[in-house]
Each structure stands twice: as C-alpha cells, then as structure tokens.
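**Q** The sequence and its predicted three-dimensional model are supplied below.
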Amino acid sequence: MQTVHPSWRLARSLCRTCRRSYSTQNHIPPLPPLSEWKTLFGSSATIVRDRVSVKSPETARSIVQSFVSGQSPAAGQGKIIVEAFPGPGALSRALLELPESHVKKLIILEDNEDYLNYLKPLEDADSRVKVVPLSGFDWDTYSHIEEAGLLNDVQTVPWESGLHPQLHFISHLQHTVKGEQLVAQLYRCIPDRSWLYKYGRVPMSFVLSEWVWDRIAGKPGTTKRCKLSVIAEGTAENKLSLGSGSLLPYDSHFHPSPARTAAGRPVGLRKPGHPMVTMNVVPHAEQIITKGMLDKWDYCLRRLFVLKSTPLKRAISSLAPGAQSLLKPIWDPSLPRDERVDINKPVRDFTLADWTILMRAFDEWPFAPEDLMISDAFTRQNAVRVVM
C-alpha cells in the first residue's frame, strides 16, 4: 500500500512548533549519552532486540506533538496517559516537558530492568509520574493499576458524549508478531467496551513499524487487506501522525541499530531497521461491530481470510456445513444494490459494507455453529499471563 508521508517542510514545521510548545525543565533526569546506548541496552538481549525505542529527544518531541497537541484528533488538556513499552523513556521525557495543564499524570508500564534504571528517576523528579514495573502486554497489569487506585481520578464518559477528554493510551509496539497481536487485541476491546474502553472512547497512539501500519490500513483488493484491517476499520478512525519520511534515516531516530546484509540492508522484515511510523486511533462513536457480535466477526474473518483469494461463493463453505445457504439472502437480485454482496468477489476485495451484510446474515442463520473456538486470553477474566 502506498503511504503518503509528510513532506520535509511539515517535519521542519513540527520541530519549530515543538520548540515553542515545550518548556526546558532541567529537573527531568536526562537520557544517557547516545554513545552509551549500545552498552547499556545491548541489542543482543532478546527483549531489547525485539523492541524499537525512540532515542532522539527532538524526535520524541515531534512524536508527542503529533499525539497530544496541535492538530492531533486526540489533543486535549489535563491528560492522564498510560504509556506502555517506553524503553528508557524518550517519549516519557517529552511528555513531561509539557505543563501539568496538558499532562496531569503519566503512568509508565515497563518490566525491563535496564530501562527501569532510567525510568524510576522520573518518578522521583516529577510527582505526575508513576512507574509500574510490569509489562503492557499482560492483562493483569491493567487490573493492577486500577486496584492500585492509579485510575481513580479518571472520569467515566458516556460513549456518545465524544472522545474521552482525559485518558489516553500511548505505546511503542514490539517489533515482532507480538506487536501486531497486541494492537489487534486492543482493537477487539472497543466493540464490547472492555479494558480502558469502559471509561469511554479513549484514544490510542502508537510508534510502530510501517509493515504493521500497512496491515492495519490495508484497503479492499490489496495484498495487505487482512482480518486486522477489517477490525481496525470497523472500530476506529486510524490516521498516521508522522509518516516514515519524517522518521528516516532509521538510525537517527531509533534504537537498536539494525543488523545489516552485505548490501547494507536491514535483515528481516520484522527486525529493527525497517521504516517506522506513528499513528493515532480514535474509536468510532457508532460501532459497526455491535456489542456481543465480536466473536462472530472474529470467527468469520479468521475462516474466510484463509481463502482470501477465493470468491465468496466458494469460500463460504469453510464457515460451517450448509453455509452455502447464506448466499441467497446476501445476493438476492430483488434486494437494493447497497443491501447485497457480489458473491463472485474474492474475500480480500470485500468492503466493510460487504462484511456487515454477510455478518448480519450469519447472525440470523439458525444453523450457525455455537462453538466459535475463539481464544482471547486478553479479555477473558480467567486470563493467564500473556495476551495471546
């Protein structure tokens, strides 16, 4: 998928805006010198090798500006921010440079001891900070911050009343398949208003690899279109806040430095060194995936995208025995054009409207399977340690 990146003029303008918006607060403990990062946060350790962190303070300011200030759809005052996977805390420090009128509280989730050495001093230096030495990938972490009273001052805002004015989730995404798994699970919390969404329409912002963004934003008919694309489109408005053009070259903005081939290219698509982007996620006021329907959507998407190049009229039998009977109510010529689906289209060409029509028919089908075999360890109350 072709991504439109901000021009160099926009990137330069953002930097100028950041200099005007941020105060110089000398009480914030600094990051270590960049020359020491390889030693302090060695890329040989798996936990570091699988994670990309912003290392440039100027880059961190530009990213924070695109998340919470200016033209960001998630901009607001008195923010209570939950930040996951901060690394040593470049974004954390940029957030703390904003006045308390902008950032009221910063809850940092990090379980890596090397990174904690540079995060815990922030807690001592600024009363707005609470460092929680737990992983943002674990469901129990979010239960812990609630039980500890860290969200007691978060208002519960009715879904129809607009974007939540306080609460905001910000995270680097892990640079492995776990990063994609995590963001997929967070999207899946939106329709049933679980996780932080029980407080209202909470915005999310991410630093992520461009290949994950391409899957989130995959358009019908493209090779990037997938189950994640459909769920993301159906639950939220997803927009780049900074394209990869503003975050290149990689080595000037991020840690760790990538392993490279003899030709100088980064090794492996899911390894550090490939282009990075940042994005904002704003849940839709009206949800296409209604409460109680998530498992059915998940089941049908998972089954049908296995056959994504196959026309629906042939792929639909993968849903269950007798599923061919679903074709008539979604492709009846007597129906208005906008209420029927072209069953000759391959699955990956389906629009969100097509999926909505199919899911309505599946929901009304009396012979739909009852056991949808959905494994969702993140949202189940009896979850074990990890999200997926």
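**A** Looks like it came in fine. The model shown is predicted, which means the values in this text are computed figures rather than measured ones.
**Q** only C-alpha atoms for contact and neighbour calcs from this point on.
**A** Will do.
**Q** Strands of this protein, residue ranges please.
**A** For the chain, strands defined by DSSP state E occupy the ranges 53-54, 79-84, 103-109, 129-132, 167-172, 204-209, 236-242, 254-255, 276-283.
**Q** just how off-centre is stretch 360-372 within its chain?
**A** Mean C-alpha position of stretch 360-372 versus that of the full chain (Cα atoms, centre = their mean, to the nearest Å) differs by 30 Å.
**Q** So for it, what gets flagged as buried?
**A** 361, 362, 368 (16 or more other Cα atoms under 10 Å).
**Q** In TSV: those, plus distance to residue 337.
**A** Below are the buried residues of stretch 360-372 laid out as TSV (distance: Cα to Cα, whole Å):
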residue	distance to residue 337
361	16
362	19
368	25
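**Q** Which of those fall in helices?
**A** 361, 362 (DSSP state H).
**Q** quick one: the residue in the chain sticking out farthest from the centre from residue 352, how far?
**A** Ranked by distance from the centre of the chain (Cα atoms, centre = their mean), the top residue is residue 334, with 41.0 Å. Between residue 334 and residue 352 the computed distance is 22 Å (Cα to Cα, to the nearest Å).
**Q** what do you get for residue 115?
**A** Relative to residue 352, and taking Cα to Cα, residue 115 is found at 41 Å.
**Q** One more to weigh against that first structure:
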Amino acid sequence: MGDLPAMSNYKSRSPAPRIPKLVVSTEGSLGLIQKGLDYNENPHEASLNDFKGRHTDSSIANYIAKETPIVPSPHKDNLLLSHSTVYLWQAIPSILEHPTVNAALPVYDPSAAPGSQKKRPWSAPPPPITFVSQMPNSSLGEQLVSQWVGSAAGEEHKRSWIWEYGRIRIALLCGKSLYDRLMAQPGDKINCKLSIFASAFFHITPLPPYHHVNNIDKHSKQVTESAKAPKPPKVKKSTVPAKGMPDPDILPEDILLPPPGTKTKTYHSDFYPGSYASGESLDRPLLLGVLLTPRLHSPIPAAQKDAWDYVIRRLFVRDTMTLEDSISNLAVGAESLLPAIEAEEGRGVPVSRKRVIRYLDLEEWARVVDVFDNWAFRPENLILDTMIGEDAIRSIGND
C-alpha cells in the first residue's frame, strides 16, 4: 500500500517486532488451501465438510486435533497449514492442542498435568500468542467477533475457549462497519452493545491501514469536519467518584500507537478482488486493522455478564431516548429502579434519568446493570433462546 507512515513516527515503547516462532494458517476450503498455499492432498477419506454435518461439535474438535493434518508449508519453515474453519467454535482451541503446535508453546506450570502445562491463569503474564483473522464483511463476521469478545468474561481459573491459555491478543482485518463498531465511543451514532463489551474486555488499538473517522454514520462513509465530534449531551455525566470499579488497566508497553490523525492512502487495486476503473485514492480503506488486547480487570463481573448483555441489548433498542423513556424495555415496573440508579450510593456512578442511552459509558452502565441485577422482580431468563445450550450452538455457518 502506498504512503505508509514511517515506523520512526510511531510511539513505540518496546523492542523491534520479532519474527514469529510459529504461524498456523487455517482455511475452511480445501481447494483454496491446496491451490493457494500448496497444502498437500488430504490423505484421510473423511473431509472436514462431510464430517461436521454428521457429528457433534466435540467430535469435530477431536477430528481437527487428531485427524486433520497440520502440515508444514514449502514456503517457510515456521509456517504450518491446517484445513479447518473458525466457524466451528472448537477449531482454534483444537489447533492449540495439536501436538505439533502445542510443542511450540511455552510451558507455564511444569507441575501441572501434561495437557495443562501450557495453560495459564488470567492474572499471569500474557502468552506469546496472537490470534489473527481476516473477518468476512458480513453479518457472520460481526457475529463471530461478538462471540469472541463476549467469551472473554470469566473468573480467574474458569475461562474457556482460547482464554484457557491466558490473555491472547486478537488482531482483526475487517470491513469498515465492524471496525467502526469496535472503535465507537459513547455518544457516537454507531455506538452499540459490541462497542461497550469490546471496550470493557479489551484495549482497542488501530492497526494498519489507518483511517478512523470519529462519530461515523451507520453506513461508514466520510462525514464533514463539523460532524466528526459527537454533539455534547444535554445532561452531563455525574461527577461523583465511581465506586466498585476496577483500577484502570495500563496499555501494554509493546503496543504500537500511530501518531494522531495518521491515515493510509489506499486504492481499489490494493484490494482483491478490486475495481481498476478508477485510479483515485479511496476515502477510507476497504479493510481496516484493529488489535484487541485483553484487559486484566474488566468492569463486567463474570456473574453479571448475562445481565449486562440483557440490559444493554434492551436499552439500545431506543438509544436516542433518555433512560427514563427507555427503561420500561427492561421489564414491567422497571421504572421503579430509577431512584436507585440516580442515588449516590452504589456501584459505578449515579445516572440521571434524563441521560440519553447512547451517551452512557462503562461506569454508568455498571450502575444501571447492578441496580437491575439486584432487583427482586428481575426476569429470571435473561438469555436469548439462540444463546442457550452447549458450546456447539456457537458454531456458525456451513463452511
């Protein structure tokens, strides 16, 4: 890509990047991975696509870990190839458990059982593992990221999925709509439940190509300079000090921060498949990078994750309305919660009933959710029917 900013302009607080010890590339299409990456012909009779249609998610995980070949690439000694797909929830943990891959992971606890020596608690130093993915520019891509973000909730030794290995970083190359949702701030038009959960569980930093637009509209197009800053709310946030919130996490030192206002000039021909009809540069890149670095301490307790999901989902149905006008969406009689939400005592900060939903930040959401979660008449079932069940329900698509 043209006009990339020089690395000397970056606020680097760590040594120069190192070459990865091992890279595992996954691809759900056997034809693509064979033709594009010289993946050897699958020597097993059962293909992944046939296998997953007739078996449970746990048996698919076992198939990926023990039956699907993870083979070396002829291009690089440290590159391995795997015919698997992240649409299956257990695919990535199974790759980490594969003997070839697991052997390259550092031992954290030599005294643990053989299968757990590489796993580590959440409070341990982050492992040298980064999960990199180019997301489909569709609802499937957004659903995948939403599930990955939400799965980071948990107690010290009770996290599942890839989080059993500690605070693994996730680097995404995604479309503008998903990028804007991840980067959105309180008050932005595109601020949503994913924005709040992502900022609660992760440090979110942009990766190349850089081009973030503040207060982007819901179609991810450029806005005028005067419209970039969100309009100030009519009722401001309370100045009462927050209570019961974790201490702010410090951004890890090895995160590269681009200079303010950095933009990467890109063209249609920089992306495949692209249009070559115009030689003019794009207003924004078609794909944008973002790094999700797990926070050591999240304002969302594991025991309240379902309540946070329920409350934010319900209130964002009317995100341009005030809390007073929207709170009835939680349940019949929820208006009775307003005095406790406005009181000085309680978790987070007091929230005025006149505050607009879109402008609430994490400290304010903590108050609203905590009051709701301790309500005697709170609905018993806070989970959508589509979210009930084992991890198998998380699998997406048919690829």
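**A** Thanks, I have the structure now. Everything numeric in this text was worked out from a predicted model, so none of it was measured.
**Q** sorry, back to before: closest one to residue 10 of structure 1 among the strands of structure 1?
**A** Between residue 10 of structure 1 and these, the tightest spacing by Cα to Cα is seen for strand 236-242, at 9.6 Å.
**Q** Now do the closest one and strand 204-209, the angle between them.
**A** Here the directions of strand 236-242 of structure 1 and strand 204-209 differ by 60 degrees (axes from the mean of the first three to the mean of the last three Cα atoms, to 10 degrees).
**Q** Any buried residues in strand 236-242 of structure 1, and which?
**A** Result for strand 236-242 of structure 1 [16+ other Cα under 10 Å]: buried residues 236, 238, 239, 240, 241, 242.
**Q** Who are the packing partners of that strand?
**A** helix 57-68, strand 276-283 (3 or more Cα pairs under 8 Å, 6 or more residues apart in numbering; DSSP states H and E).
**Q** Next, format these as a markdown table and append mean neighbour count and distance to residue 16 of structure 1.
**A** Conversion of those to a markdown table gives the following (neighbours: other Cα atoms under 10 Å; distance: least, Cα to Cα, whole Å):
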| stretch | mean neighbour count | distance to residue 16 of structure 1 |
| --- | --- | --- |
| helix 57-68 | 24 | 9 |
| strand 276-283 | 23 | 19 |
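**Q** need those in a markdown table with distance to residue 248 of structure 1, can you?
**A** Output for these, formatted as a markdown table (distance: least, Cα to Cα, whole Å):
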| stretch | distance to residue 248 of structure 1 |
| --- | --- |
| helix 57-68 | 11 |
| strand 276-283 | 8 |
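**Q** Which one, of these, ends up nearest to residue 37 of structure 1?
**A** Going by Cα to Cα, the one of these nearest residue 37 of structure 1 is helix 57-68, 13.8 Å.
**Q** Find the nearest non-adjacent residue to the aligned residue in structure 2 for residue 240 of structure 1, please.
**A** Aligning on TM-score structural alignment places residue 240 of structure 1 opposite residue 206 in structure 2. Leaving out its chain neighbours, the residue that sits closest to residue 206 of structure 2 by Cα to Cα, 6 or more residues apart in numbering is residue 290, at 4.4 Å.
**Q** so what corresponds to that neighbour in structure 1?
**A** Per TM-score structural alignment, residue 290 of structure 2 is aligned with residue 279.
**Q** Equivalent analysis for residue 121 of structure 2, please.
**A** So residue 121 of structure 2 corresponds to residue 158, using TM-score structural alignment.
**Q** Could you pull up the residues touching the counterpart of residue 354 of structure 1 in structure 2?
**A** Mapped onto structure 2 by TM-score structural alignment, residue 354 of structure 1 lines up with residue 364. Counting by Cα atoms under 8 Å, 6 or more residues apart in numbering, residue 364 of structure 2 makes contact with 348, 349, 350, 351.
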